[in-house]
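In: Let's see this in three dimensions:
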Amino acid sequence: MTAYTRQTDLIPRGGIRASNTRRGRVAKADVPAPSPVEEQPKSLPAEAVEAAPKADSEGMRLVVILFIASLLFPMVTKVGPLVLFPYRVFLVVMFIPLFIRLVSRRAGGILLIDWCMMASTLWAGIALATNHPVGQIIDTFGIYTLEFFGAYLIGRIGVRSAADFMAMVRLAFIVIVFLVPFAVIEALTNKNILLDLMPSSIKDTNQGVRLGFNRAQTIFAHSIHYGVFCSLLLGVTWYAFHPEKPILRIVLTFPIVAFSTFLSLATGALIAFNVQFLLILWEVIMKPIRQRWVIFGWLSVAGYIFVDIMATKSPFHTIVAKLAFSQTSAYNRILIFDHGMKNIMANPWLGLGMNDWVRPSFMSSSTDNFWLLIAMRYGIPGFALFAIAVFLIMRRASRVPLTDPLDRACRAGFLTAMGGLIISGGTVDYWKGMLAFMMFFIGSGVWLFSGGANTTPPAPEEPDEDTLRRQS
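Out: As a prediction, this is how the structure comes out:
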């Protein structure tokens, strides 16, 4: 739970007057806040932040806008064996320029996190080449590289400040607001208007009825992806949508995000939403206590041990059974985990590639566990390198001593959303556009500790003449 340390050190009760000395700030904007600020370290540890020049984030913000816009049009174009979507074409165009910006140190230099992401991508290529003829996996590896590392570069290079991050959050929230009426119609009539209007779009998949409603899919490949996308915005809109207007959280962003997530009727999405809600609630209640996240970590460990002692099954099995919509869905996820781990242990280094995995005949090939599937396909090293990168991003983001209230608001939202994203990844698989957006979002938090945030303590104000006279 170290990753959540100081995750919501926001803005003083009395507000703060933000200057326009940093990129994208509103000049002299009064920014109130719901809670006091914990004392920040006066000096910055050398390992906490990379000394790096600021990137021209104003120019790169358009790249982020175009990337998110490209995800809204799930239209299929086939070029030989390649299946292209607008976002894939955009990633192809941007991959080399973004990689050049990374290696030329125009976005904070190359970090250990970047090396882990590159190594994980390359290991996936080695795993695919080992399990399949090279000629058969070139397009597969190329698409994976684009969606995995290329989308990460969009977030890594394109989001370099609090202004960039909040602009991204607002754009994503606008997307949710736009999709709400179409999701309602789909939930009530099982009619996907958006996909019907788009030429050569992905298929509208009938995913059944839950609680008397059809599961909304909108523009995504699956209702689970629509739900996870919506739930992901709970943390970031709560803290970073309009930090200076906290009333918007209660009357606008929270209800819309909650309602949109519900329309997906997806277990993984609702779990992600509830995890973020729990983290926010804990922060609100325990704000006066400095060590609140240490306490939260120990309570989580104690709760796990308690469930392990009291329940007849393992904590994992018990939690999944309680949170799933049906016992059938819960049982299937438990079987996927159990047999998936057997496949990983049987192929620990290079995985299975795209080959089918070994399981009982009555189980489908679907693997509703993103983290498990990465290890199954590309081996433990491919998964471990990726997991290390995610861990380092969250750890360093949580520990960097930020001095700007808007930076801290963005950090709080990013870490809260990452908590939901990681947990939901254990119950759903991310593919196509949702995989690209997830990797983009992971990369969008690196600016917090790679030279994009303000870590310089404010200079003390010089005393006026009256004060100097009294002191003398």
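
In: rest of the way, CA atoms for contacts and neighbours
Out: Will do.

In: ok, which stretches of this structure are strands?
Out: For the chain, strands defined by DSSP state E occupy the ranges 16-18, 29-31, 77-79, 82-84, 209-210, 213-214.

In: With mean neighbour count as extra columns, can I get the ones you listed in JSON lines?
Out: Output for the strands of the chain, formatted as JSON lines (neighbours: other C-alpha atoms under 10 Å):
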{"stretch": "strand 16-18", "mean neighbour count": "16"}
{"stretch": "strand 29-31", "mean neighbour count": "16"}
{"stretch": "strand 77-79", "mean neighbour count": "10"}
{"stretch": "strand 82-84", "mean neighbour count": "14"}
{"stretch": "strand 209-210", "mean neighbour count": "14"}
{"stretch": "strand 213-214", "mean neighbour count": "20"}
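
In: between these, which gets nearest to M345?
Out: When the strands of the chain are ranked by proximity to M345, the top entry is strand 82-84, at 32.2 Å, counting by C-alpha to C-alpha.

In: which other helices and strands contact that closest one?
Out: Contact partners of strand 82-84 among helices and strands, from 3 or more C-alpha pairs under 8 Å, 6 or more residues apart in numbering; DSSP states H and E: strand 77-79.

In: Output the contacting helices and strands for the strand it packs on.
Out: With contacts defined as 3+ C-alpha pairs under 8 Å, 6+ apart, the packing partners of strand 77-79 are strand 82-84.

In: So which residues make contact with the strand it packs on?
Out: Applying C-alpha atoms under 8 Å, 6 or more residues apart in numbering, the contact partners of strand 82-84 are V76, T77, K78, D139.

In: Next: stretch 219-228.
Out: Contacts of stretch 219-228 (C-alpha under 8 Å, 6+ apart): 72-74, 194-195, 202-205, 207, 215-218, 260-270, 272, 421, 424, 428, 430, 432-434.

In: run the last query once more with 7 Å
Out: Outside stretch 219-228, the residues that touch it by C-alpha atoms under 7 Å, 6 or more residues apart in numbering are 72, 74, 194-195, 202, 215-218, 261, 264, 266, 268-269, 434.

In: Tell me the one of those residues nearest L406?
Out: Minimum separation from L406 among these (C-alpha to C-alpha) is found for T261, which lies at 26.6 Å.

In: Against T312, how distant is that closest one?
Out: When distance is defined by C-alpha to C-alpha, to the nearest Å, T261 is 32 Å away from T312.

In: and this one, so I can compare the two:
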Amino acid sequence: MTIARAKSRTVFGVPVPVACFLFAIMLPTAVSLNLGGLRLSAYRLVLLVMFVPMLSQLLSNQRGRMHIFDGLVLAHCGWALLALIKWGGLAQGIESGGIYVIECAGAYLMGRLYIRSYEDFAAMTRAYVGLVLATLVFTVPEALTGNHILHDSLAAVFGGPKAAYIEPRMGIERTFGPFDHPILYGVFSASAFSLAYFVIAERKLSKFGNLSKVAGVGLATFMSASGGPYVVLMAQMFVCTWERVLGAVQGRWAALFSFFAIVYFGIDLLSNRTPFHVFVEYLTFSKESAYNRILIFEYGTAEVARHPLFGIGLGDWIRPVWMSDSMDNFWLVTAVRYGLPALFLQVGLLFGIVWVVGQMPNFSPAWRRARHAWAFTLFGISVAAATVHLWNALFVLFFFLIGTGAWMLDTSPREHRNKRHRPVTLLAARPARLF
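Out: Predicted structure coming up:
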């Protein structure tokens, strides 16, 4: 059966819902509506308005047939909803869990349903990178003066608080941009690196325009002066270099994973500390920060061991009285709040969709670059998520980016060239070399 690609109105080539979503995540949380105890930020409003239409389109196969990864997202959200109901009762659980479903599944569906071709993906990339570069107009002066221009100006208009004071690093003020914390701005900026390098620059940095865009993303990341965003950037640069040097070598990705495994077990055997301790210490700015993350991991995993099935919801976790309640580990937060099944479903979604897309054969050079850009972006965020928590705009951005690669499962390059869009099922896809 042939399923015609659903057409979307666009703004500069970007589907209107995606354009609204990207604009919304650029607004601080002060730009929000408060309904009782419920805060509806700009991106929440966009996802709330679009959620039922998107779910209807998914279930009716209007934008590609449903597949296992759609099921994993919905199952993860369903489990998190059950965990929150168990924690707070039916009314509180539905209120908190409903917002989680809107943010997680809604953001995924935004990317999954409205990025349906290489052209959509490229247009989204240009818009995303353009937003990152546009923030430099504000964040470079912010880093030099300490005046949080975008955040504080928008917060003042909508009656929100000013940006909190954070100590400078490396001789510059840590920039917020329009976000609520420098880490959020930094991860947002760093996540555009592979997109700029592979899709916009097409791996060619000899032209000034291409080089300036890629370098601009790096500069925006640097302005945050935050370790987590630097990890996102460095992880992407590492795998980009690996691909550049060994692009013609078969089995290069299996070799890379083997290299990671050897390094991990080598550290485990030769060091009196665990690989996690070594990783955290060398990828954070201070010993105090590294020590705090190690304690978070130890007390957090103990909490998971006590509540492995449904977690503790939004309840408080056991820790020394002098420790903050902030848990700087996205993966650990998921397990602590919603239990190990929610974490396994989340990890299964991420690694499963990247693996299956990596096995899709006969991609054109442009499609391979798009695949690299998408997979390397998710790789960078996933590595950094072990040392930072993704919250607010960064949480929805992460799931949106996961969804933006699903078009590669549904349409083959040959069908795309012939303007036919019959989806390719996972069982029909022949294995090929990874990426």
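
In: Looking at the first structure, which helix is longest?
Out: Using DSSP state H to assign secondary structure, the helix with the most residues in the first structure is helix 370-399.

In: Neighbour count: T261 and T312 of the first structure, which is higher?
Out: Applying other C-alpha atoms under 10 Å to T261 of the first structure and T312 shows that T261 carries more neighbours, namely 30 against 10.

In: Hmm, that one is touching L232, no?
Out: No: counting by C-alpha atoms under 7 Å, L232 is not a contact partner of T261 of the first structure; they are 9.2 Å apart.

In: Distance check, the counterpart of F23 of the second structure in the first structure against A346 of the first structure.
Out: Under the alignment defined by TM-score structural alignment, F23 of the second structure is paired with A69 of the first structure. As defined by C-alpha to C-alpha, A69 of the first structure lies at a distance of 41 Å from A346 of the first structure.

In: Tell me which residue of the first structure matches up with F257 of the second structure.
Out: Taking TM-score structural alignment for the superposition, F257 of the second structure sits opposite G297 in the first structure.

In: still on that earlier bit, can you put the strands of the first structure in JSON lines and add distance to C410 of the first structure?
Out: JSON lines is the format used below for those (distance: least, C-alpha to C-alpha, whole Å):
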{"stretch": "strand 16-18", "distance to C410 of the first structure": "15"}
{"stretch": "strand 29-31", "distance to C410 of the first structure": "14"}
{"stretch": "strand 77-79", "distance to C410 of the first structure": "37"}
{"stretch": "strand 82-84", "distance to C410 of the first structure": "33"}
{"stretch": "strand 209-210", "distance to C410 of the first structure": "35"}
{"stretch": "strand 213-214", "distance to C410 of the first structure": "34"}
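
In: and H242 of the first structure, which of these is closest to it?
Out: With distances scored as C-alpha to C-alpha, the stretch of the strands of the first structure nearest to H242 of the first structure is strand 29-31 (9.4 Å).

In: so where in the second structure does the closest one end up aligned?
Out: By TM-score structural alignment, strand 29-31 of the first structure lines up with nothing in the second structure.

In: ok, now stretch 215-224 of the first structure?
Out: By TM-score structural alignment, stretch 215-224 of the first structure lines up with residues 174-183 in the second structure.

In: Give me the nearest residue to S8 of the second structure, chain neighbours excluded.
Out: With sequence-adjacent residues excluded and distances taken as C-alpha to C-alpha, 6 or more residues apart in numbering, S8 of the second structure is closest to P15, at 5.7 Å.

In: Do I have it right that that neighbour meets R9?
Out: Yes: applying C-alpha under 7 Å as the test, P15 of the second structure and R9 come out as touching, 5.6 Å apart.

In: Number of residues surrounding the residue nearest to S8 of the second structure?
Out: Other residues within reach of P15 of the second structure, judged by other C-alpha under 10 Å, total 20.

In: got it, and the one 5 residues further on?
Out: If you count neighbours by other C-alpha under 10 Å, C20 of the second structure ends up with 16.

In: That one and L58 of the second structure: what is the separation?
Out: According to C-alpha to C-alpha, C20 of the second structure and L58 of the second structure sit 20 Å apart.

In: Equivalent analysis for A19 of the second structure, please.
Out: Counting by C-alpha to C-alpha, the separation of A19 of the second structure from L58 of the second structure is 20 Å.

In: Equivalent analysis for S326 of the second structure, please.
Out: Remark: distance between S326 of the second structure and L58 of the second structure (C-alpha to C-alpha) = 36 Å.

In: how about H317 of the first structure, what's its partner in the second structure?
Out: Applying TM-score structural alignment, one finds that H317 of the first structure aligns to H277 in the second structure.

In: so who does that match touch?
Out: Each residue near H277 of the second structure by C-alpha under 7 Å, 6+ apart is listed here: I294.

In: One more: L401 of the second structure?
Out: L401 of the second structure makes contacts with G111, as judged by C-alpha under 7 Å, 6+ apart.

In: In the first structure, what sits opposite it in the alignment?
Out: By TM-score structural alignment, L401 of the second structure lines up with F441 in the first structure.

In: Please look at M60 of the first structure and G158 and confirm they touch.
Out: Yes: distance between M60 of the first structure and G158: 5.0 Å, which falls inside the contact criterion (C-alpha under 7 Å).

In: Who has more neighbours out of those two?
Out: Set side by side, M60 of the first structure and G158 give different neighbour counts by other C-alpha under 10 Å, the larger being at G158 (29 against 17).

In: Let me know the distance separating the more buried one from F229 of the first structure.
Out: According to C-alpha to C-alpha, G158 of the first structure and F229 of the first structure sit 19 Å apart.

In: With R106 of the first structure instead?
Out: Here R106 of the first structure is placed at a distance of 30 Å from F229 of the first structure (C-alpha to C-alpha).

In: So for those two, which residue has more residues nearby?
Out: For the pair R106 of the first structure and F229, the greater number of neighbours falls to F229 (23 against 17), based on other C-alpha under 10 Å.

In: The second structure: matching residues for the longest helix of the first structure?
Out: The alignment of helix 370-399 of the first structure onto the second structure (TM-score structural alignment) covers residues 330-359.

In: Check which residues of the matching stretch are buried.
Out: Of the residues in stretch 330-359 of the second structure, those buried under the neighbour-count criterion (16 or more other C-alpha atoms under 10 Å) are 330-350, 352-354, 356-359.

In: ditto for stretch 267-278 of the second structure
Out: In stretch 267-278 of the second structure, the ones that count as buried by 16+ other C-alpha under 10 Å are I267, P275, H277, V278.

In: quick one on the thing from earlier: nearest to V251 of the first structure among the strands of the first structure would be which one?
Out: Closest approach to V251 of the first structure among the strands of the first structure (C-alpha to C-alpha): strand 29-31, 18.5 Å.
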